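[1] Return a 3D structure for these sequence lines:
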Amino acid sequence: MIREARAGDLPAVERLVEAAYRPWADLIGVRPKPMDDDYAAHAAAGRLHVLDLREELQGDLPGEDGHAGIAGLIVLVPEEGVLLVDNVAVAPGLHGRGLGRRLLSFAEEQARAAGLGALRLYTNARMESNIALYRRLGYEITESRRSGPRDVVFMAKRLPADGDGSPARAGGSTESNMSDLNVSGLEGYITASGGRSGRLRGRRGVSWADRPARAWSEKRRGWRGRGWLRGRCGAPPRRG
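    All right, here's what the predicted structure looks like:
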């Protein structure tokens, strides 16, 4: 099951993150920032969710990573009209089981429950397998650019609206121009292989899918002027 992380999960979470991101460090030439993130703060804020497979696998996780039943994790940050998938990782010994897809499907459920019409994420350009997974799940590249020592790819997925105007079910195809979700001023990447929280709520419950393209273009220019596109409170989040 996927649930909010508890304090007792943090040692296993940190071991999982170390194991999941360590192989990427040599590839990209720098230590991924998720390896040094503050997961206690994420858990306290209700942003950190874990995939706990102890019941499903009867406590027997393959490999020797010692994740105490925590097979994966996802960090979700609600923003205005969009849910940021800040980090998603799966235990290396459990790749190929669709767990990354399961975590990203959970993110879509959380976005819909919060009244948010889109999701976005960013990843390192050299993590090609991850980018391919996101594309298969309906994410589109909105921007690629150099950020310090990293080549960052920004991606987004709009959740189509149902007939009542609410975001549609997870897995729906994207039908809108995703360039409207282009976000600058961030750096980082995400690694992946494969319950509804009342704490995940958008600030205004604005559905991006319901806004006309022209209106969003005008509003986006306004955000750029206010510095919104450089991250919440004008500071980019810490990512790899």
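[2] from here on, contacts and neighbour counts on C-alpha atoms
    Noted.
[3] in the biggest helix by length in the chain, what counts as buried?
    In the chain, taking DSSP state H as the definition, the longest helix is helix 10-28. Going by neighbour count (16 or more other Cα atoms under 10 Å), the buried part of helix 10-28 is 10, 12-21, 24, 28.
[4] for whatever helix or strand comes next after that helix, which positions count as buried?
    Counting by DSSP states H and E, the next helix or strand C-terminal to helix 10-28 is helix 39-44. Buried residues in helix 39-44, counted by 16+ other Cα under 10 Å: Tyr39, Ala40, His42, Ala43.
[5] now the other sequence, so there's something to compare against:
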Amino acid sequence: MISFLIEVLSRGKNATQSTVRSCISSTSCDPDKAVDGDRNTCMKTKEIGQSSPYKTVWWTVDLGANYSIYSISIDFKDYKEYGDYEMRQRGRFGGFSLYLSYTPNIKGDVLCYKNMLPLPPLEFNTTCIGYGRYVIYYNERLDGVTYPEGYQTLNLYTELCEVTNVRMEPMVLNVFITAVTTALITPSVIRRMDFVNWVVKSDILEISATMSVRKGIMVKTVLTFVQQNAVIHVTVYREPALKMKRQQDNGN
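    This next block holds a predicted model:
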């Protein structure tokens, strides 16, 4: 086990949103439901779109201070308990943006993600590198605009069940991966490093990286962090084996 600085910043912080839909309980759709650590509770706004006077929607969380942000994940409402509503829900969130900002300015200072196509998965995560105090979710359905196929334009409710913002010191990660690779292959020079996956779920963070270290040799490293502890799994491939593995994966 190796200790790393990993912190979930958004949990329990103050959140606001453009509108609040009237729900069964007077507080059951409030903006703080997206940062309460419970994926069974969700914030909910009034609808936007063609039949609504509202054309834009936003939700923001105040982290309380300026932080370096490296990852954002969102659990959208899926309605699995009522049937197969996946595509409808994905269409409601299609086209959304994520901003980082020093102020509560709705469109923020830094656009760190913009969805187009394909439609976003209902368990969404992205690397979002920037600095700020406010994390802002924004979406719109404007009159006179033709949206891509699959986008919902009627009765578009926004329901975010959990928004997780993670910060982590990237230099520590890079030094650690370099050290592991050097220990395995000496002398080792990392020629290329591609981060291919960054997944956050509650207090678990998983990062996958593939590195070209020497001609013909590839190293795939998977780091799994649980709270403040890290476990590393390293697989060393010779390049033909890696290509064969990719071909097998593509054939499945």
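[6] so what number do they get for TM-score?
    Scored against TM-score structural alignment, normalised by the length of structure 1, the superposed chains reach a TM-score of 0.33; 131 aligned residues with a Cα RMSD of 5.8 Å.
[7] quick one on the thing from earlier: just the buried residues of helix 39-44 of structure 1 now: which is nearest Ala89 of structure 1?
    Nearest to Ala89 of structure 1, judged by Cα to Cα, of the buried residues of helix 39-44 of structure 1 is Tyr39 at 13.0 Å.
[8] residues contacting the closest one?
    By Cα atoms under 8 Å, 6 or more residues apart in numbering, Tyr39 of structure 1 lies in contact with Leu10, Val13, Glu14, Leu48.
[9] want to throw those into a markdown table with distance to Leu83 of structure 1?
    Formatted as a markdown table, those follow (distance: Cα to Cα, whole Å):
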| residue | distance to Leu83 of structure 1 |
| --- | --- |
| Leu10 | 23 |
| Val13 | 22 |
| Glu14 | 23 |
| Leu48 | 13 |
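[10] now, the most widely separated pair of these?
    The span of those, defined through Cα to Cα, is set by Glu14 and Leu48 at 12.0 Å.
[11] Can you say which helix or strand has the residue nearest to Glu123 of structure 2 when sequence neighbours are not counted in it?
    Nearest residue to Glu123 of structure 2 in three dimensions, chain neighbours excluded: Asp75, at 4.8 Å (Cα to Cα, 6 or more residues apart in numbering). Following DSSP H and E, one finds Asp75 of structure 2 within strand 56-76.
[12] buried set for the helix or strand where Tyr131 of structure 2 lies?
    Taking DSSP H and E as the definition, Tyr131 of structure 2 sits inside strand 123-140. Using 16+ other Cα under 10 Å as the test for burial, strand 123-140 of structure 2 gives 125-140.
[13] Quick one: name whatever helix or strand follows it.
    strand 160-168.
[14] helix, strand or coil for Leu242 of structure 2?
    helix (DSSP: H, G, I helix; E, B strand; the rest coil).
[15] Number of residues surrounding it?
    Neighbours of Leu242 of structure 2 under the rule other Cα atoms under 10 Å: 17.
[16] cool, the one 5 residues further on as well?
    A count of nearby residues for Gln247 of structure 2, using other Cα under 10 Å, gives 11.
[17] Can you tell me how far it is from Tyr134 of structure 2?
    Distance, Gln247 of structure 2 to Tyr134 of structure 2, using Cα to Cα, to the nearest Å: 43 Å.
[18] again, but for Tyr99 of structure 2
    Counting by Cα to Cα, the gap from Tyr99 of structure 2 to Tyr134 of structure 2 is 8 Å.
[19] With Asp249 of structure 2 instead?
    Taking Cα to Cα as the measure, Asp249 of structure 2 falls 40 Å from Tyr134 of structure 2.
[20] about what we covered before: helices or strands up against the strand holding Tyr131 of structure 2?
    Contacts defined by 3 or more Cα pairs under 8 Å, 6 or more residues apart in numbering; DSSP states H and E place strand 123-140 of structure 2 against strand 56-76, strand 97-101, strand 110-114, strand 192-201.
[21] Ile232 of structure 2: which of these is closest?
    Taking these one by one with Cα to Cα, strand 192-201 is closest: 14.3 Å.
[22] Any buried residues in that closest one, and which?
    Met193, Trp198, Val199, Val200.
[23] For the second one, give its distance to Val180 of structure 2.
    Which is Trp198 of structure 2. Relative to Val180 of structure 2, Trp198 of structure 2 is positioned 19 Å away (Cα to Cα).
[24] now the third one
    Val199 of structure 2 sits at a distance of 21 Å from Val180 of structure 2 (criterion: Cα to Cα).
[25] I'd guessed Ala15 of structure 2 sits against Gly64; true?
    No - contact criterion Cα atoms under 8 Å: Ala15 of structure 2 and Gly64 do not qualify, at 10.7 Å.
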